[in-house]
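1. dropping the sequence and predicted coords here.
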Amino acid sequence: METVEEHRENLQRLQGVWDTLALLGQMSGAVPDIGSTRRAFEQLGSTLLDALATRTLAHLRDCLQSRAQVAIDVLVRNLFERTADVGFLATDSELRAHAQQCAGEPQPDPQRRAALEARFREYVAKYSVYDDILVLSPHGQVLARLMPGEPDTAAVADQPWFAQALRGSGYVEHAGALPLQPGRSGLLYAHAVRGNGGAVVGVLCLSFRFEDEMQRIFGQLGAQQHAGALALIDAQARVVASSDPWLLPVGAVLPQHAQPRLRFAGREMVAALARPTGYEGYGGPGWRALAVVPADAAFEPPLPGQGAEQQALPPDLDRIDTQRLFDAQLQAIGPQAQRIERGLARLLWNGRLRQSEDSLAGAAFASTLLGEVGLTGERLRGVFDQAIANLHRSTLAAVFDRVRHHARLAIDIMDRNLYERANDVRWWALDGVLRATLAGQAEVPQAEAVLAHINRLYTVYTLLVLVDLQGQVVAVSQPGAAHWRGQVIDEPWVAAALACRDSQAHAVSRHQPSALYEGRSTYVFGAALRDAQQRPVGAIGIVFDGAPQFTAMLADAMPRDLAGCAQIVTRSGLLVASTDATQPVGQPVPLPPGWGQLAAGASGACVIDINGVAHAVGYAMAGGYREYPVARTDAADDVGTLVITPLGRRLPAAEPPVLPFEARPVTGRRGRAPLLRVAAFRLGDGWFGLPIEQVLQAPDGVRVTPLPQARSLRPHLPGLLSYEDALLPVLDVALLRGIHRPPVDDAPIVVAQAGPQHRLALRVDELGPVFEVHPDDLQTVPNGTERLVQGNGRHMLTLLDARVLWQATSDRALPEPTASV
């Protein structure tokens, strides 16, 4: 992991410098023992590197797991539709009639077979997911098929799947060698065809375009742009399909326990395995999805121009409280590094207080050494800050990538689903019984039996209705909707359906309330039915069960470990569906910038504030599926998806940091007055100090004991401090001077000597430099008790007097000091 290794090298280099400085300090006695601080930094560095490596690996595994889960769930949803298709088509009147008549003929009638094969072509023109359709006799003879020029005989009679289909217990799913397609393997759906007496007279087989569909799924998930591969494996861990046949060849048998590590063909890989979530009780052919990436390429960035580059992060993310994205260990690293640095500053401050004035050379060496120790500590802290910032950016980048990816997944699932609805309504409009009923050549109960059979197979619909040319309901699929018979449906989709120009056309309503859906909003698909002369005789309408189906689509697309919700939204910003049940359908929702002008199939991510909380929002506009650019009839009716997860509340604008106080260099002695040494500290945004003879120490590990009623009576006296067997009053100098700032739990404490028998503790915000100043350079302020020190630049330091500060802790003033003789 390149970034982790870079931080490791920086830490090791600085630790080496630290060791050298510690050795020099011990040899000269000029530096206090910093061994404990070094060990604290070293331990925290190890924790940081472990956290970086763990989080980086977790990001990779999350990405792999997400891609694998999506791959298998999208496929299972698709295959669920195939199980319904084969059950319905097996009851087609023309197909059944052909199979039954063939039972009494030595050879199928060529004209009847040609008519049925033309019907198959009509079917595939609508359901382009199939590459072949076959009708086999109970002995395996081909009675009709879609693909011309292929052999008409095959040894299928002894195949287990064929025998199971003949038993007529429902659909049969067969993965493997395809009948009458030599050398090809794929996925086949078979169902018994029954004659008028109920006897099995044949088997219908639908050959699914499996390889084509898997390449679409792999492409949608960006498999070709990543270093690894996506694959399907069966129960024996054999590869069924692969996005990279060189890395995971089709037919290869993998180790059964393929996660989180996989060793195959001499390569070590990081792997994630996903089982299907299931849809409407269907779990697929027993396959699983596997996502892998070779360990030696796992953390490499995508190659330029490969379409997998990360989009730039939205601005102002540093002003969002994103702590919830990190676990407790990561949240503690930054504050812990600050505490260690403050402890080091305390050690160095105390060391500067103890510098001897007897040896100028020794004092200069000690000052230089202390400065280098402090600088090394700052560099170590800088490494921590940079590492945490990198981790913060990578974590946010992963969040935005995930919401964008899952928004695209959600709209892809919806486009696929509505594609199926458009196919269904157009095919059912060709049903002979339904057409005959509208033409007055069949009874209504026959039509309702067909509609009811369809509705049982296709559970995504609440109701199917048949209407005549005046929009009057002729037949319904549900007994509970019998009251609709004879009523005229006055909804725009009816006229649009009756106006369909041919069997390839269909109509779809806007997503709006429909009386057929109890006044709730949904889509109603319609198509015209025609008589033998191709004249319109009515229309069929299918009412999509939008409320639960849309929610299920969004739930499948929403990551299980991501807080928030997923939404389907119109271009105008009205809510179609949401995983949050408290959001009312049809209401406006917050939208990404430029949502109304978003191109079909476009996607992205942004930040939206909702109720004072910043949210990462992934968005995607409908782009269609296969031959359908979009499933709606007008761009204004397009919908898109939003995947929303909270990041945190907006933080107020950060105050500019207080610049450190830099003392002016002393260029020489003027007169006999000795130089004044000052120990500086910060209060709020100002710098203050005490003469060094009034400062004893900045103790470590102190604990302030609160005083009763101190907060209300004397807020500047927060408590008492035990120091050298005595209790000292603690004075918050900032509060005393009217400086208000957020409290700091481990703020530095300075012990001051106000008199021979009088000590007090000062709570300050930060320890500053210890420097020298000529008394003539001090400026007296009007109150006469304080003096000002001019630093480099615009900084001024206020020199306080511990004797005056003592008066704020006691009602008695200190006696005047005795003049020395």
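-> Received it, and whenever you're ready, just let me know what you need. Just so it is clear, the model here is predicted, and its values are computed rather than measured. Numbering: from 1, shown residues only.
2. going forward, measure contacts between C-alpha atoms and count neighbours the same way
-> OK.
3. now the helix or strand that contains Leu731: buried residues?
-> Using DSSP states H and E, Leu731 maps to strand 726-732. If you call a residue buried by 16 or more other CA atoms under 10 Å, then strand 726-732 has these buried ones: Leu727, Leu728, Pro729, Val730, Leu731, Asp732.
4. put this next to the previous one:
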Amino acid sequence: MPTLKQYRDSLQQLQSVWDNLSLLGQLSGTGTDMNETRQDFSQVTNNVLDSLAEETLNKTVTAITVKAQVAVDIVIRNLFERTADIGFLSTDDNVSGFLIKYAENTLDDNDYLALKLRFEEYVKKYSVYFNIVLLDLNGNVLVQLDDENPISVIHDPLVNQAIDTEDAYVEVFRKTDLLPNQDVGLVYAYRVTTDNSKKALGVLCLCFRFKNEMEGVFSDLITRDEWALGFLLDEKGIVISSSDHYQIPLGAKLETAVDKDWILTRFAGREYIAVTRETKGYQGYMGPGWMGHAMIPLDHAFDHDVSGNVDNIDKDLLTKVMRSPLLFSQTLLEIPKQASMIQSKLNQSVWNGNIWQKRISSGLTHQANFSKMLLWEISNTGFKTQNVIENTVSDLYQTVVSVMLDSSSFFASLAVDIMDRNLYERANDCRWWALTATFQKLLPKTNLTTQEQERIAGVLRYINGLYTVYANLVVFDRYGKIIAVSNSDYKDCVGTIIDAEWVARTRSLKTSQDYVVSKFEPTPLYKDEPTYIYGAAIRSEDGQFIVGGIGIVFDSTPQFAAMLEDSLPRDANGDPIDGSFTLYVDGELKVISSTLPKFKVGSQFNLQPHLCKLETNQAAFDIAIYEGKYYAVGARASSGYREFKGPDDEYQNPVTALIFIPLGNAAEIDAIIQSEYSFQHNQFKPTTTNNSSATAEEYATFYVGSQWLGIPATQVVEAIQSTKIKSLPETSSILAGVIQHQGAVIPIINLALTLGDTSNDTLDGQLIVVIQRTEDSSKFGILVNALGEIPAIEPEKIESIATIFSSANTTAEGITKVDLENGKHNLLIILSAESMWTKINAVHQEYLDNSKLKVAA
């Protein structure tokens, strides 16, 4: 972990400095004990380095976990569609008619050519297949699309399985003599029957382009600059698909981590972090038992620095979400505060050390200067340590936020990929079903009988039973009149004219490869709710004339909702992250679907609209605030799948997927940030007297609120942390109360109130500067927020307050300009101990007078 090593090295160097300073402090007698400070800093640094290591590991594990999960789930979704394909194509009239003639021995060359052309048409639509093979009951090859496949008869068990199975399909992934030139093949097979009989006539096989499909999956999941590797494993943990055959070849057996978050594993002499995920399945289909697996070489697992992801994010928003208790534990959020408090205690110790040196080093200028320089070095080292801790924590915060932003973009990409792949199938379905022989034979008739209409409706119902993603299927004639529907809920639509622009476009399509898609708008074919309808022209049997069309009504409400639900980021238990939501938005900023009911379908989307104007396939992310909460927002513009919405497809419909992942409650974060303002990170340099005049006097300085104040160092006893201050009833609020100090009771002034700062009302936990007017006079204390430098100032450089405010009732007696190395403050107000004591006496007298009046009453 390079970043972790960098910070650890810096802190170890500082630890060596601490050791040297501690020894010098003991030898010089500065009066400053650093042991507690060193231990406190050491504990904090250990905590922050442990947290950074944990989050750095989590970043890597999270990244490869989603890759493993998506790799298997996206494929299972695809294969689910294949199980429906084989069921429908095996009932195709052209296929069954061919086999009937084969049994009757009446086939001629035209029959073979016609069926092969039929298979070509199918693969033009469903390009996920590379071959279709029709077998007789003995495994003899009758027709196949691929002329290069050297088979005439097969003896594979899948033939008998397809004939005898009680399931709706047979799915095999193994070596098969159906594909002798391939080591393994993914084949879907089923028996072919007639309408009136369940008796098998033959077996139809669809050969899936598995290698091609996985190349596309891995290219989307893993970019060229990533070290991650993606795999599909079978149930035995053997690699059946690899994103990098050179590192992990096909057939290798890998150690899996099904029951663990991640494992450290070794392969071919190299160590990897690995995760394994089983599929979540799709609509009950769990696939062939495959698992998603992802690995990353240990020596490159933490190379990728994601902190640059936030460079273009609004700095104010970023600062706020980096303080979110939703993203970080309270312990982690408290680390900068702890470092600040340790530094504050160290400053107090150094400050007191300087006051003490002033007393014991009278006349020993050289010794005093050495002690002051040593004290400054101690304070400076503490400041450096605090700075490294804060930078480490900041890096940690940025890592977590960057991962969230990166994840939002990834899941948006997943959502749009799922949508494009799904709608690709819809474009295929409408074109293929338009070629159904029953439709082509009956629609040219002028007046269809009730039986003929019912025959068309029966085909539609059968299709709809296999392909449940549709709410309704309709066939209409050349005039747009509905002939039949698949869903009886829409039987009243039969005989009506579809008055929609997509119908007119359907009637003008030129080839069997062409299709149309309606706008996403309400339609009576979907209970007046908005959806997409995919349409294709039905042609006469000779292909010369358009005789009608088919419209397939996508069941958009549940289907899009399921896609978005599957795209939500999830926690370790597989549950969607609480508060996250996702949407599909079209090019007109209309909501197509949303997992958050407040974004209604069809409504205008105005939250982060710039993310909906991305170029094709472009991804982006940002931070947004919505209803008082901060969100990481990921977006991805659709780019289609295979030829669907590709550069050669006339259909182009820009849709953006957006994922919102909660980053925290705005009010809660603001409260945390506000509470941290009281911890001023101050570093001061005690001034030596080498370059000062003999008349210069040292002033002990401190902060009350934002004001920089000072008093002669000779009048200061020490700075202490306030213990429980005992308040006095019926006294002015300027007098905070009294405390015990060195055996005496001393009053404490809340100086902020005399300066007009009413916000400084917290008394406990603050610093108290104890002041003694003269060597033998009474002491009192001042509540302060932080300590400052101890500069030496010549008397002539102090401007008397009296010359500025002639009748001012103030505790200040002068003001001076001080040049400091840090440049943060240069105007110092000199306080008068006598004026403050006068105020204390006045308050005390008021307290006595009130007491006498009470007694008299």
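-> In hand now; what should we look at? Fair warning: this is a prediction, and the values are worked out from it, not measured in the lab.
5. what's the TM-score for these two chains?
-> These two chains, once laid on top of each other, score a TM-score of 0.91 by TM-score structural alignment, normalised by the length of the first structure; 804 aligned residues with a CA RMSD of 3.1 Å.
6. who are the packing partners of the strand holding Leu731 of the first structure?
-> The contact analysis (3 or more CA pairs under 8 Å, 6 or more residues apart in numbering; DSSP states H and E) places strand 726-732 of the first structure against strand 719-723, strand 758-763.
7. could you say what helices and strands the first one packs with?
-> In this structure, strand 719-723 of the first structure makes packing contacts with strand 704-706, strand 726-732, judged by 3+ CA pairs under 8 Å, 6+ apart.
8. quick check: the shortest one compared with the second structure, mean distance?
-> Overlaying the second structure shows strand 704-706 of the first structure at a mean distance of 5.0 Å from the equivalent residues (mean CA distance after the TM-score superposition for the first structure).
9. same for that strand, what does it pack against?
-> Packing partners of strand 704-706 of the first structure (3+ CA pairs under 8 Å, 6+ apart): strand 719-723.
10. show me how far the strand it packs on is from its chain's centre.
-> The chain centroid and the centroid of strand 719-723 of the first structure are separated by 50 Å under CA atoms, centre = their mean, to the nearest Å.
11. circling back to that earlier point, redo the helices and strands packed on strand 726-732 of the first structure as TSV? Include mean neighbour count and distance to Ala103 of the first structure.
-> Formatted as TSV, the entries for these read as follows, by neighbours: other CA atoms under 10 Å; distance: least, CA to CA, whole Å:
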stretch	mean neighbour count	distance to Ala103 of the first structure
strand 719-723	18	102
strand 758-763	23	101
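12. Ala99 of the first structure is nearest to which of these?
-> strand 758-763 (95.9 Å; CA to CA).
13. what stretch of the second structure does the helix or strand following the strand holding Leu731 of the first structure fall on?
-> Beyond strand 726-732 of the first structure in the direction of the C-terminus, DSSP H and E gives the next helix or strand as helix 733-736. Aligned by TM-score structural alignment, helix 733-736 of the first structure falls on residues 751-754 of the second structure.
14. what stretch of the second structure does the helix or strand containing Arg404 of the first structure fall on?
-> Using DSSP H and E, Arg404 of the first structure sits within helix 360-428. With TM-score structural alignment applied, helix 360-428 of the first structure matches the range 365-433 in the second structure.
15. what's the spacing between that stretch and its chain's center?
-> On the basis of CA atoms, centre = their mean, stretch 365-433 of the second structure is displaced by 11 Å from the centre of the chain it belongs to.
16. ditto for stretch 213-230 of the second structure
-> Here stretch 213-230 of the second structure shows a centroid-to-chain-centroid distance of 20 Å under the convention CA atoms, centre = their mean.
17. same deal with stretch 114-129 of the second structure?
-> Going by CA atoms, centre = their mean, where stretch 114-129 of the second structure is centred and where its chain is centred differ by 42 Å.
18. before we move on, back to that, now the element after the helix holding Arg404 of the first structure, going C-ward?
-> Once the chain leaves helix 360-428 of the first structure, the next helix or strand it forms, by DSSP H and E, is helix 432-438.
19. following that next one, which helix or strand comes up?
-> Next along the chain after helix 432-438 of the first structure, taking DSSP H and E as the criterion, comes helix 444-457.
20. and that next one against the second structure, how far off on average?
-> With the second structure overlaid, helix 444-457 of the first structure shows a mean distance of 1.2 Å (mean CA distance after the TM-score superposition for the first structure).
21. contacts for that helix?
-> Applying CA atoms under 8 Å, 6 or more residues apart in numbering, the contact partners of helix 444-457 of the first structure are 84, 87-88, 433-434, 437, 461-465, 474-478.
22. if we use 10 Å, what do you get?
-> Contacts to helix 444-457 of the first structure, defined as CA atoms under 10 Å, 6 or more residues apart in numbering, come from residues 81, 83-89, 91-92, 424, 428, 431-438, 458, 461-466, 474-479, 540, 542.
23. which residue, other than its chain neighbours, is closest to Ile608 of the first structure?
-> Nearest in space to Ile608 of the first structure, with sequence neighbours left out and distances taken as CA to CA, 6 or more residues apart in numbering, is His615 at 5.3 Å.
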